[in-house]
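Q: Here is the input, now give the coordinates:
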Amino acid sequence: MILRAGLVQTNTGIDPAIEAAALAASIGAAAAQGAQIVFTPEMSGLLDRDRARAAPHVRAEADDPVLAAVCAAAALHGVWVQLGSLALQGEGGKFVNRGFLIDPAGTVTARYAKIHLFDVALGTESWRESAAYQAGDTAMVAATPWAPLGLTICYDLRFPALHRALAAAGASIIAVPSAFTRPTGAAHWHVLLRARAIETGCWVIAAAQTGDHQDGRATYGHSLVISPWGEVRLDMGEAPGIGLYDIDLTEVAAARGKVPALNHAREFQVIAQ
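A: Here you go, the predicted structure:
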């Protein structure tokens, strides 16, 4: 079975109204080129490290204009959308980083809140996502007409147990929407995505943020499609835009047949002396 996937690589700014219109246009453009499902990056509607400035734009899910615009675009163009994530109101005064799967009727069929939060110091850059965001606690494998789709977000990429659990629960495709920094992207992006594909025997689709953003950060780009054998099949480089790739889902069984590591996993104890 062949699935034509569209990837949207964006340079998201600080005005959700602008981003909503841009996302809707990109979804339409990908659908016009035959995409059956469109993947967008982490924080597709707002990328702003100034949390006080961002706060007025962070809405409850039911009131979010970006989510509404993407649902409308999915329905207008008759296409599935994996909306990588949005900053939304959470609990206890914190935000939540939540992704969505949206069907061609414009209905949200699955949600996933980022489990692993990015608390990292990188030389002159320091990130403490947990100061403003609450972590999710539930993994998600979502049904699609083609194959089960595992949902992750950005920093989740560094936790192989999550990806193995998604594959063990039936996922044949794993989405990794991201806003990777340039230092970590240059060092780890390709190798981590290839490793997650190899370990799980899944297609890995990673739509990414790119370029210099209005809030002062810089992201790595290089939205990727990785085969279940770990091959880079699509690399979008650093320019914003749309990429398409025809995914052959029979490659999942072929890769897992060659190296059936998912079936060989065993429980074990660790002794530290």
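Q: drop to CA atoms for contacts and neighbour counts, all remaining ones
A: Will do.
Q: Quick check: Pro65 vs His57, distance?
A: Counting by C-alpha to C-alpha, to the nearest Å, the gap from Pro65 to His57 is 9 Å.
Q: and if you look at Asp15?
A: In this structure, Asp15 lies at 8 Å from His57, with C-alpha to C-alpha as the measure.
Q: Gly201 too?
A: The separation that Gly201 has from His57, given C-alpha to C-alpha, amounts to 39 Å.
Q: who's more crowded, the two?
A: Between Gly201 and His57, counted using other C-alpha atoms under 10 Å, the more crowded position is Gly201 (30 against 19).
Q: Is the more buried one in contact with Leu249, as I believe?
A: No: Gly201 is not in contact with Leu249 according to C-alpha atoms under 8 Å; the separation is 10.8 Å.
Q: Which neighbours do the two have in common?
A: Ser172 (C-alpha atoms under 8 Å, 6 or more residues apart in numbering).
Q: so Leu193 sits in a helix?
A: Yes: the secondary structure assignment for Leu193 places it in a helix, going by DSSP: H, G, I helix; E, B strand; the rest coil.
Q: That one: how many residues sit nearby?
A: By other C-alpha under 10 Å, 23 other residues sit near Leu193.
Q: Also Glu125?
A: Glu125 sits with 10 neighbouring residues when counted by other C-alpha under 10 Å.
Q: and if you look at the one 10 residues further on?
A: The burial count assigned to Ala135 is 19, neighbours taken as other C-alpha under 10 Å.
Q: now swap in Glu19 and tell me
A: 22.
Q: so it touches Gly45, yeah?
A: Yes: between Glu19 and Gly45 there is a contact at 5.4 Å, judged by C-alpha under 8 Å.
Q: Name the residues contacting each of the two.
A: With C-alpha under 8 Å, 6+ apart applied, the overlap between the contact sets of Glu19 and Gly45 consists of Thr12, Gly13, Val66.
Q: Closest one to Arg196 out of those, please.
A: Using C-alpha to C-alpha, Thr12 is the member of the shared contacts of Glu19 and Gly45 that sits closest to Arg196, with 26.1 Å.
Q: Any idea how many residues pack against the residue lying closest to that closest one once chain neighbours are set aside?
A: Closest residue to Thr12 apart from its sequence neighbours, by C-alpha to C-alpha, 6 or more residues apart in numbering: Leu47 at 5.8 Å. Leu47 has 26 neighbouring residues, counting by other C-alpha under 10 Å.
Q: Enumerate every residue touching Leu47.
A: Under the criterion of C-alpha under 8 Å, 6+ apart, the contact partners of Leu47 comprise Thr12, Gly13, Ile14, His213, Asp215.
Q: Second input sequence below; structure requested for side-by-side comparison:
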Amino acid sequence: MTIKPEFRVAAVQTVSAADWPSNRDQAAGLIERAAGQGAELIALPEYFCLMGRRDTDKVQMKEQPGQGPIQDFLRQQAERHRVWLVGGTLPLASPDADRIYNTSLVYGPDGECVARYDKIHLFGFRKGEESYDESVSIRPGSNTPQSFDAPCGKVGLSICYDLRFPELYRAMGELSLILVPAAFTYTTGSAHWEILLKARAIENQCYVLAPAQGGKHENGRRTWGHSVLIDPWGEIIDECPEGPGVAAGVIDQQRLAEVRASLPALKHRTM
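A: Sure, this is the predicted structure:
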């Protein structure tokens, strides 16, 4: 695949509801906005299709690989706008009847699915009355690490809580771009989101594109938002603080080369 000197990408930020039709329409409008701004790769956030009222809601919405309204929507949007579309996450069937895979699917401009990653690190948090345990309804994936080739170079896939595990990204090898669709809670996001994203960009000397959920949801949950594109030096290129929106910018091959030439940390690794 030919690498483009500049490749425009966009992170879509949503405030997803508890029903698929409204989430579909919100995502479609933001994809259209990003494509209209020239984005060639567009990434949706984790749970763009559903922020349910109960853990079991996502299980009831699960699809079989290759079929279902959510996958049809992603395929059609990629083909319609002729973009690389990263479908945030959606619930795919797993061997467990009561749990799903939290899956990120990537579609090429022709509408073909080119990559799949099932989230392996499952979020657990407890502080006062606030608590989460993704393992109740999600089965961890086993197909890691996952990446795909795009006109900006090699792109690494991850999801939300994966951000706290730097060894995942190291296992992918040299990357041009890391994707982190997320639904960080307001509590953890306000403390760690930007720090962790910048760290992953700096230590891997690549761009990081992180589309997020960002606002108050029908189920009472509040997500941090701040969808962002960060460059290999750890500088923020664009950011969407809260509410539905788009953060966009360019993957610049010259910038990648300059950072790696001035501080060749990737070549200095000894383990």
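Q: if we can go back for a sec, what's the match for the residue nearest to Thr12 of structure 1 in structure 2?
A: Matched by TM-score structural alignment, Leu47 of structure 1 corresponds to Met51 in structure 2.
Q: And for Val259 of structure 1?
A: In structure 2, the residue matched to Val259 of structure 1 (TM-score structural alignment) is Leu263.
Q: With Val232 of structure 1 instead?
A: Structural correspondence for Val232 of structure 1 with respect to structure 2 (TM-score structural alignment): Ile236.
Q: what do you get for Ala73 of structure 1?
A: Pairing criterion TM-score structural alignment: the partner of Ala73 of structure 1 within structure 2 is identified as Gln77.
Q: what's the spacing between its match and Asn23 of structure 2?
A: From Gln77 of structure 2 over to Asn23 of structure 2 the distance is 14 Å, taken as C-alpha to C-alpha.
Q: With Thr185 of structure 2 instead?
A: Using C-alpha to C-alpha, one obtains 19 Å as the distance from Thr185 of structure 2 to Asn23 of structure 2.
Q: and the nearest residue to Ala171 of structure 1 once chain neighbours are set aside, how many residues sit next to it?
A: With C-alpha to C-alpha, 6+ apart as the measure, Pro148 is the residue that lies nearest to Ala171 of structure 1, at 4.7 Å, once sequence neighbours are left out. For Pro148 of structure 1, the tally of surrounding residues (other C-alpha under 10 Å) stands at 19.
Q: on that earlier part again, any shared contact partners between Pro65 and His57 of structure 1?
A: Listed contacts common to Pro65 of structure 1 and His57 are Pro16; contacts here mean C-alpha under 8 Å, 6+ apart.
Q: hey, where'd the helices end up in structure 2?
A: Assigned helices in structure 2, in chain order: 20-36, 56-60, 69-81, 166-170, 186-188, 194-204, 253-262, 265-268 (criterion: DSSP state H).
Q: what does stretch 251-269 of structure 2 rub up against?
A: Identification of contacts with stretch 251-269 of structure 2 by C-alpha under 8 Å, 6+ apart yields 4-9, 152, 176-177, 204-207, 232-233.
Q: Quick one: buried ones out of those?
A: Applying a neighbour-count criterion of 16 or more other C-alpha atoms under 10 Å, the buried members of the contacts of stretch 251-269 of structure 2 are Phe7, Arg8, Val9, Cys152, Ser176, Leu177, Asn204, Gln205, Cys206, Tyr207, Pro232, Trp233.
Q: Aligned counterpart of the second one in structure 1, please.
A: This means Arg8 of structure 2. By TM-score structural alignment, Arg8 of structure 2 lines up with Arg4.
Q: Its match is in contact with Gln36, isn't it?
A: Yes: Arg4 of structure 1 is in contact with Gln36 according to C-alpha under 8 Å; the separation is 5.6 Å.
Q: Chain neighbours aside, what residue packs nearest to Ala21 of structure 1?
A: Leaving aside its sequence neighbours, Ala21 of structure 1 sits nearest to Ala69 (C-alpha to C-alpha, 6+ apart; 7.3 Å).
Q: I figured that neighbour hits Ala22, correct?
A: No: with contacts defined as C-alpha under 8 Å, Ala69 of structure 1 does not count as touching Ala22, sitting 9.7 Å away.
Q: Quickly note the distance from the residue nearest in space to the middle of structure 2 to Pro211 of structure 2.
A: By C-alpha atoms, centre = their mean, structure 2 has its centre lying nearest to Pro181, at 1.9 Å. Note on Pro181 of structure 2: its distance to Pro211 of structure 2, by C-alpha to C-alpha, is 5 Å.
Q: Which neighbours do the two have in common?
A: With contacts defined as C-alpha under 8 Å, 6+ apart, the residues shared by Pro181 of structure 2 and Pro211 are Ala43, Leu44, Pro45, Glu46, Gly88.
Q: Looking at these, which is nearest Cys160 of structure 2?
A: For the shared contacts of Pro181 and Pro211 of structure 2, with Cys160 of structure 2 as the reference and C-alpha to C-alpha as the criterion, the closest is Glu46, at 7.3 Å.
Q: just checking, that closest one touches Cys160?
A: Yes: the pair Glu46 of structure 2 and Cys160 qualifies as a contact (C-alpha under 8 Å) at a distance of 7.3 Å.
Q: Give me the spatial nearest neighbour of Ala25 of structure 1, chain neighbours excluded.
A: Sequence neighbours aside, Ala73 is the residue nearest to Ala25 of structure 1 in space, at 8.0 Å (criterion: C-alpha to C-alpha, 6+ apart).
Q: ok, now Gly170 of structure 1?
A: Nearest in space to Gly170 of structure 1, with sequence neighbours left out and distances taken as C-alpha to C-alpha, 6+ apart, is Pro148 at 6.2 Å.
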